[in-house]
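Peer 1: Could you look at this predicted model? Sequence included:
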Amino acid sequence: MEKLKQRILKESSVLSNDVLRMDALINHQVDPELIMEMGREFADRFEGQSITKVITVESSGIPAAFATALTLGVPLVFARRKKTLIADPDVYCERVPSFTKGMVTDIMVSKQFLSAKDHVLYIDDIIANGDAAKGLIKIIETSGASLAGFGVVVEKTFQSGGKSLREQGVRVESLVQISSLENGEITFE
């Protein structure tokens, strides 16, 4: 998506050779029109896959996943990172390290919302090492649901996440691929 690339160049900032801050676009502030374009693009790329649900991990993946689910006309399910007082106790759960948070967290999906009847599309904001993605895919597999693929807004190809998922046979569709953040410069593939 050329428009997304231009917005990343204009509104994002490189924090290190590994970290890109996209707060003005998808991680803190959200441009609804741009998010809806992303959702339409993901829906087009996975057209004809008989998707029953879109799934993501809270919280930054929710806007793009919501736009995709709305376009496809299916429910959105998101994995929670924190257990609440009213949370369903019957959940699928995986421990995953977070690259940006620098800590390990649990991700949980209620068994009520994910079953062997589902064919899900996983949408997320960014993939670096792919730990959260691997954890959510493990939850999908444990539930018996099938995975149509993984759509990601930004793939950092200089990190192993996307490549690792492809090697596992997962269809990965990236709206933008970044090959380097060296010297504070964003380089696209």
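Peer 2: Looks like it came in fine. Since this is a predicted model, take the numbers as computed values, not measurements.
Peer 1: alpha carbons only for contacts and neighbour counts from here, please
Peer 2: Fine.
Peer 1: my guess is residue 125 meets residue 150, correct?
Peer 2: No - using C-alpha atoms under 8 Å, residue 125 is not in contact with residue 150; the gap is 10.8 Å.
Peer 1: How many residues are close by residue 166?
Peer 2: 14 (other C-alpha atoms under 10 Å).
Peer 1: Distance from the chain centre to the helix or strand hosting residue 176, please.
Peer 2: In this assignment (DSSP states H and E), residue 176 forms part of strand 172-180. Here strand 172-180 is found 12 Å from its chain centre; the criterion is C-alpha atoms, centre = their mean, to the nearest Å.
Peer 1: Got another one to weigh against that:
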Amino acid sequence: MKLLEDAILTRGRVKDGDVLKVDAFLNHQMDVPLINEIGKEFYRLYQGQGVNKILTIEASGIGIACITAQHFGVPVVFAKKTQSRNIDGPVYTSKVTSFTHQREYDVIVSQSFLGPEDRVLLIDDFLAKGSALLGLIELVRQSGATIVGAGICIEKGFDVGGKLVRDSGVHVESLAIIRELHDGKVIFAD
């Protein structure tokens, strides 16, 4: 998606350790018109697939998922990284490791929000190592729901996550795939 790639090139920053900072427009401060276009694109890619739920993981994916959900006219469920007193009843749970925070989380979704009747589109801002997305896939599989696919804003194509998720049988559509981060520059896949 050229609009997203342009935003990455003009407003993103590459830091040491293969870190791409897009907090100026995607996952801290949010450029709502840009994210609306991202939501439209995910809708174009997955319309007609019977999506009736969108699932993401807290926190960075929530805004993107919500705007995408408006285009589908469906609710958003987000996997929480901590058990809280306001989650009652049985839950689905899986483990994810955060590349950004360098720690492992148990993520949970209340069983009352996902079930066998659901057709789920996964949405997230980044796909790198794949842990978050694989954790979401596990939650959906526990629920008996059907995974329609995964919509990813930015994929680090040089990392293992995309292959792991695709090899698990999930159709992934990434709007910007980075071939490499080199000398402070972003190089996109062809």
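Peer 2: Right, received. Where do you want to start? In this text, all values refer to a predicted model and were calculated from it rather than measured experimentally.
Peer 1: Superposed on structure 2, what's the mean shift for the strand holding residue 176 of structure 1?
Peer 2: Superposed on structure 2, strand 172-180 of structure 1 shows a mean distance to its aligned partners of 0.5 Å (mean C-alpha distance after the TM-score superposition for structure 1).
Peer 1: name the helices or strands packed onto that strand?
Peer 2: Judged by 3 or more C-alpha pairs under 8 Å, 6 or more residues apart in numbering; DSSP states H and E, the packing partners of strand 172-180 of structure 1 are helix 32-45, strand 146-156, helix 161-167, strand 187-188.
Peer 1: Is residue 18 of structure 1 in a helix, a strand, or coil?
Peer 2: Per DSSP: H, G, I helix; E, B strand; the rest coil, the local secondary structure of residue 18 of structure 1 is coil.
Peer 1: what residues are up against it?
Peer 2: Contact partners of residue 18 of structure 1, counting by C-alpha atoms under 8 Å, 6 or more residues apart in numbering, are residue 181.
Peer 1: what's the helix or strand for the closest residue to residue 98 of structure 2 other than its chain neighbours?
Peer 2: The shortest distance from residue 98 of structure 2 to any non-neighbouring residue, by C-alpha to C-alpha, 6 or more residues apart in numbering, is to residue 104 (6.2 Å). Take DSSP H and E as the rule and residue 104 of structure 2 turns out to sit in strand 103-110.
Peer 1: now the helix or strand that that strand is followed by and helix 32-46, what's the angle there?
Peer 2: Moving toward the C-terminus from strand 103-110 of structure 2, the next helix or strand (DSSP H and E) is strand 119-127. If you take axes from the mean of the first three to the mean of the last three C-alpha atoms, to 10 degrees, strand 119-127 of structure 2 sits at 130 degrees to helix 32-46.
Peer 1: neighbouring contacts of whichever helix or strand comes after strand 119-127 of structure 2?
Peer 2: Once the chain leaves strand 119-127 of structure 2, the next helix or strand it forms, by DSSP H and E, is helix 131-143. Helix 131-143 of structure 2 is contacted from outside by 55-57, 79, 92-98, 107-109, 111, 114-116, 120, 122, 124, 127, 146-147, 161, 165, using C-alpha under 8 Å, 6+ apart.
Peer 1: What are the buried residues along helix 131-143 of structure 2?
Peer 2: 131-137, 139-143 (16 or more other C-alpha atoms under 10 Å).
Peer 1: And stretch 99-106 of structure 1, by the same measure?
Peer 2: Buried-residue list, stretch 99-106 of structure 1, by 16+ other C-alpha under 10 Å: 99, 105-106.
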